[in-house]
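> Sequence and predicted structure below; questions after.
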Amino acid sequence: MSKISEVQGRVILDSRGKPTVEVKIRTDDGLEAIDSVPSGTSTSSREAALVEPSLAVANINQIIAAKLIGQEVTAQREIDQMMIALDGTANKAKLGANAILGVSLAVARAAAMASKMPLFWYLNKFFRQISASETEPKIPTPMMVMICGGQHGGNRLCIQEFLLIGKIEQGRKVWQTIKKILKKRRIDYKLGLEGAFSPDLQYDEDALDIILEAIQASGLRLNQDVRLGLDIAGNNCRMTAADICRLFEKYQLYSLEDPFAETAWSQFSQLKLELEKSGRDFLLIGDDLFATHKNLLQKGIDDQVANGIIIKANQVGTLTETMEVVALAKKAKFQGVVSHRSGETQDTFIADLAVAVAADFLKAGAPIPRERLLKYRRLKEIESEL
């Protein structure tokens, strides 16, 4: 089998023009794999710790590399555990989750090449081992951000993301229609961090009204062809349960992500009970609440605070730990949303990961900017292979 012969990190720029980490893995039989690490703007305090990208690269090249050279590239679990032990902290603060994850993902990509398998099939095989299940790969439904506010928008809107849930082509059509509406009404706008519109609107409901108008003008039907969701980002946007329920009913919303702050466990559980009274399908998602950590997800399962979870590998720091969280979520019948970050790269790993673990949704931003569109295109490529 292929053995790791070289591990090399370097600093690159993400979609925001900020430094991040890229890792190259070479094997003794001439294979080469490259992966990079995203980072978020709105983050949970429970996420694994990042270090400055230049320090992360130094840690990769001077500390991690020496331990990995000569290791079987397919020994993913052992390599991840080795890096966790090498770091020696509870939240990867010594080496940095950005250093560890970059290596972890690049190792997986190299291992897929060594196994002569598409990445999603290799990851699926690994996930079956982690979850002790017979999970088959599945194409997730895209969650595409159309309008942004909060820390992502730089405007007066409180809610961070207004999401369209449907096919990629539907998302592109609605996005283009929103653009026409904003121009026709002479509403000033810029593009936010993830390619969504950041319009000069005063109220969150104004944004929802524009999206509903765009859906109708695009010849689509709400809750038949497409669905609507919100990422409230409750750490930064404070709303009452009554206001959230009112929006849920008025706009026939399907998904609500982080409606409250990451410590508001009881508010989550109370809202879940209120949403259940509606008799409609809904998705109440924890992102900052769970931070892709098993212990936090287990608490959420025990306390019945949600029925969905955002999966972000860089919140926990290794591929193995990410898959362990997905396995626990599936066991609890939670729906999974594999997600990007606001600071992205042109890496498409999350598309393969979402298919491999049979995630219900892939959230990768607006289907327009190159670094977002590449991930949705990768879904299309995998769909043709399946």
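Okay, I see it. Numbering: from 1, shown residues only.
> When you work out contacts or count neighbours from here on, use the C-alpha atoms and nothing else.
Fine.
> tell me the SS of residue 373?
Secondary structure of residue 373, reduced to three states by DSSP: H, G, I helix; E, B strand; the rest coil: helix.
> do you know how far the residue lying closest to it once chain neighbours are set aside is from residue 155?
Distance criterion Cα to Cα, 6 or more residues apart in numbering; nearest residue to residue 373, sequence neighbours excluded, is residue 367 at 5.0 Å. In this structure, residue 367 and residue 155 are separated by 21 Å, where distance is defined by Cα to Cα, to the nearest Å.
> and those two? which has more neighbours close in?
Legend: neighbour count by other Cα atoms under 10 Å for residue 367 and residue 155, higher for residue 367 (28 against 18).
> which SSE is the more buried one in?
Taking DSSP states H and E as the criterion, no element holds residue 367; it sits outside all helices and strands.
> so what's the residue nearest to residue 373 up against?
Contact partners of residue 367, counting by Cα atoms under 8 Å, 6 or more residues apart in numbering, are 144, 168, 171, 172, 195, 373, 376.
> how many other residues sit next to the residue lying closest to residue 222 once chain neighbours are set aside?
Leaving aside its sequence neighbours, residue 222 sits nearest to residue 215 (Cα to Cα, 6+ apart; 7.3 Å). By the criterion of other Cα under 10 Å, residue 215 has 24 neighbours.
> that's a strand at residue 384, yeah?
No - counting by three-state DSSP, residue 384 falls outside a strand, being helix.
> Where do the helices of the stretch 51-200 of the chain begin and end?
53-59, 65-68, 76-87, 97-114, 119-131, 150-153, 168-184 (DSSP state H, counting those that start in this stretch).
> Quickly compare those helices and say which is most buried.
helix 97-114 (a mean of 27; mean count of other Cα atoms under 10 Å).
> just checking, what packs against that helix?
strand 19-27, strand 32-36, helix 53-59, helix 76-87, helix 119-131, helix 313-316, helix 319-331 (3 or more Cα pairs under 8 Å, 6 or more residues apart in numbering; DSSP states H and E).
> this is the other structure I want to compare:
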Amino acid sequence: GKHADSGLDFQEFMLIPHEFPNFKERLRAGSEIFHTLQKILHAEGFSTGVGDEGGFAPQLGANEKALDMIVRAIQEAGYTTEQVKIGLDVAASSFFKDGVYTCKINGVDTKADNARLIEWYEELIKKYPIISIEDPFAEDEWDAFAQFTKQAGSRITIVGDDLLVTNVARIKQAIEKNAVNAVLIKINQIGTISETIDAISMTQSHGWKAIVSHRSGETADTSIADLAVGTGSVMIKSGSLSRSERVSKYDRLLEIEEDL
């Protein structure tokens, strides 16, 4: 996605291995699909270089084209879209200016408002195995978040990142507005371990999902893997299965699973 100068609007397109007995099998599925996607991109003449989070960065020209290719890779790797789902990090603030979103919908340049984005997301959820959308609106569009969560929150995970910035005061505001149903957690965004744990506790005590995340500029430190398991967070976001600073977190999770 956008993290890799791909020309796509959405920042990240993610695999979510879903129906597997353990982490090891989920990781294997993710790896096999990643390498299958590489072969598909190469066969179609697209670049297979990776961006700073290890994801592919082909110039596809349409967000839907990326989703089509991911679904194809899931199936060609021998899995189903029941077993492996898709998550999006839209990062809508990045294409929002003066109250308008400038993006490509079905490959067509579009000026959209919040209502049009909601329609588009509903179309995508219907067509593709999407179960998570992060930052679907600009970071201060609270009413749009609340509307979409009310409409789609029983079907998918709606994640606040730019909206909440791992900040307890912002998370409290989101709870009051029922703006999301999951919170992205970044240790070095809020600054201390204790504040991070406070943010996770507040999120989980309201019945929302906490998702521990890496950053786009990352090191080989693996502490977020321990944080995710230790706090009972339901998901971790650590980038693709390439680049050592991304893979190190998955290796640590494998070690933890062996110990447990």
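Thanks, I have the structure now. As the structure is a prediction and not an experimental result, all values here were calculated from the model.
> Now the TM-score, please.
Scored against TM-score structural alignment, normalised by the length of the second structure, the superposed chains reach a TM-score of 0.87; 233 aligned residues with a Cα RMSD of 1.1 Å.
> those strands in the stretch 101-250 of the second structure, which residues are they?
Listed in chain order, the strands of the stretch 101-250 of the second structure (DSSP state E, counting those that start in this stretch) span 108-112, 130-134, 157-160, 182-185, 209-213, 235-237.
> rewinding a little: for the residue nearest to residue 222 of the first structure, helix, strand, or coil?
Secondary structure for residue 215 of the first structure, judged by three-state DSSP, is helix.
> Give me the distance between it and residue 254 of the first structure.
Residue 215 of the first structure sits 15 Å away from residue 254 of the first structure, going by Cα to Cα.
> With residue 307 of the first structure instead?
Counting by Cα to Cα, the gap from residue 307 of the first structure to residue 254 of the first structure is 12 Å.
> what does residue 268 of the first structure give?
On the measure of Cα to Cα, residue 268 of the first structure and residue 254 of the first structure end up 16 Å apart.
> and the two? which has more neighbours close in?
Set residue 268 of the first structure next to residue 254 and count neighbours by other Cα under 10 Å: residue 268 wins out with 26 against 21.
> residues touching that one, list them.
Residues 259, 260, 305, 306 are the ones in contact with residue 268 of the first structure under the rule Cα under 8 Å, 6+ apart.
> give me the number of residues near the residue nearest to residue 328 of the first structure when sequence neighbours are not counted?
Nearest-residue entry for residue 328 of the first structure: residue 294, 7.4 Å, with adjacent residues in sequence omitted and distances by Cα to Cα, 6+ apart. The burial metric for residue 294 of the first structure, expressed as a neighbour count using other Cα under 10 Å, is 19.
> so what's the alignment partner in the second structure of residue 294 of the first structure up against?
Aligning on TM-score structural alignment places residue 294 of the first structure opposite residue 168 in the second structure. Residues in contact with residue 168 of the second structure (Cα under 8 Å, 6+ apart) are 195, 198, 199, 202.
> Next: residue 248 of the second structure.
With contacts defined as Cα under 8 Å, 6+ apart, residue 248 of the second structure is in contact with 220, 221, 222.
> corresponding residue for the first one in the first structure?
Yep, that's residue 220 of the second structure we're talking about. Under the alignment (TM-score structural alignment), residue 220 of the second structure maps onto residue 346.
> ok, and the most crowded of the contacts of residue 268 of the first structure?
residue 259 (28 neighbours).
> I'd guessed it sits against residue 232; true?
Yes - the pair formed by residue 259 of the first structure and residue 232 meets the contact definition of Cα atoms under 8 Å, at 5.2 Å.
> Nearest spatial neighbour of the spatially most central residue of the first structure, chain-adjacent residues omitted?
Taking Cα atoms, centre = their mean as the criterion, residue 339 is the residue nearest the geometric centre of the first structure, at 1.2 Å. The spatially closest residue to residue 339 of the first structure, leaving aside those adjacent along the chain, is residue 363, at 4.7 Å (Cα to Cα, 6+ apart).
> What is the neighbour count of the one you found?
Burial of residue 363 of the first structure is recorded as 26 neighbouring residues (other Cα under 10 Å).
> Looking at the second structure, name the residue matched to it.
When the second structure is aligned by TM-score structural alignment, the residue opposite residue 363 of the first structure is residue 237.
> Just list the residues touching that match, thanks.
For residue 237 of the second structure, the residues meeting the contact criterion (Cα under 8 Å, 6+ apart) are 211, 212, 213, 214.
> Just give the closest residue to residue 71 of the second structure, not the sequence neighbours.
Sequence neighbours aside, residue 81 is the residue nearest to residue 71 of the second structure in space, at 7.3 Å (criterion: Cα to Cα, 6+ apart).
> and what of residue 312 of the first structure?
The spatially closest residue to residue 312 of the first structure, leaving aside those adjacent along the chain, is residue 339, at 5.6 Å (Cα to Cα, 6+ apart).
> Distance check, the one you found against residue 287 of the first structure.
Relative to residue 287 of the first structure, residue 339 of the first structure is positioned 10 Å away (Cα to Cα).
> okay, and the common contacts of those two?
Taking Cα under 8 Å, 6+ apart as the contact criterion, the common neighbours of residue 339 of the first structure and residue 287 are 310, 311.
> what's in contact with stretch 222-238 of the first structure?
42, 150-151, 158-167, 170, 212, 215, 220, 252-262, 288.
> which parts of it are buried?
Of the residues in stretch 222-238 of the first structure, 222, 226, 227, 228, 229, 230, 231, 232, 233, 234, 235, 237 count as buried by neighbour count, 16 or more other Cα atoms under 10 Å.
> In a markdown table: those, plus secondary structure.
Written out in a markdown table, the entries for these read as follows (three-state DSSP):
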| residue | secondary structure |
| --- | --- |
| 222 | strand |
| 226 | strand |
| 227 | strand |
| 228 | strand |
| 229 | strand |
| 230 | strand |
| 231 | strand |
| 232 | coil |
| 233 | coil |
| 234 | coil |
| 235 | coil |
| 237 | coil |
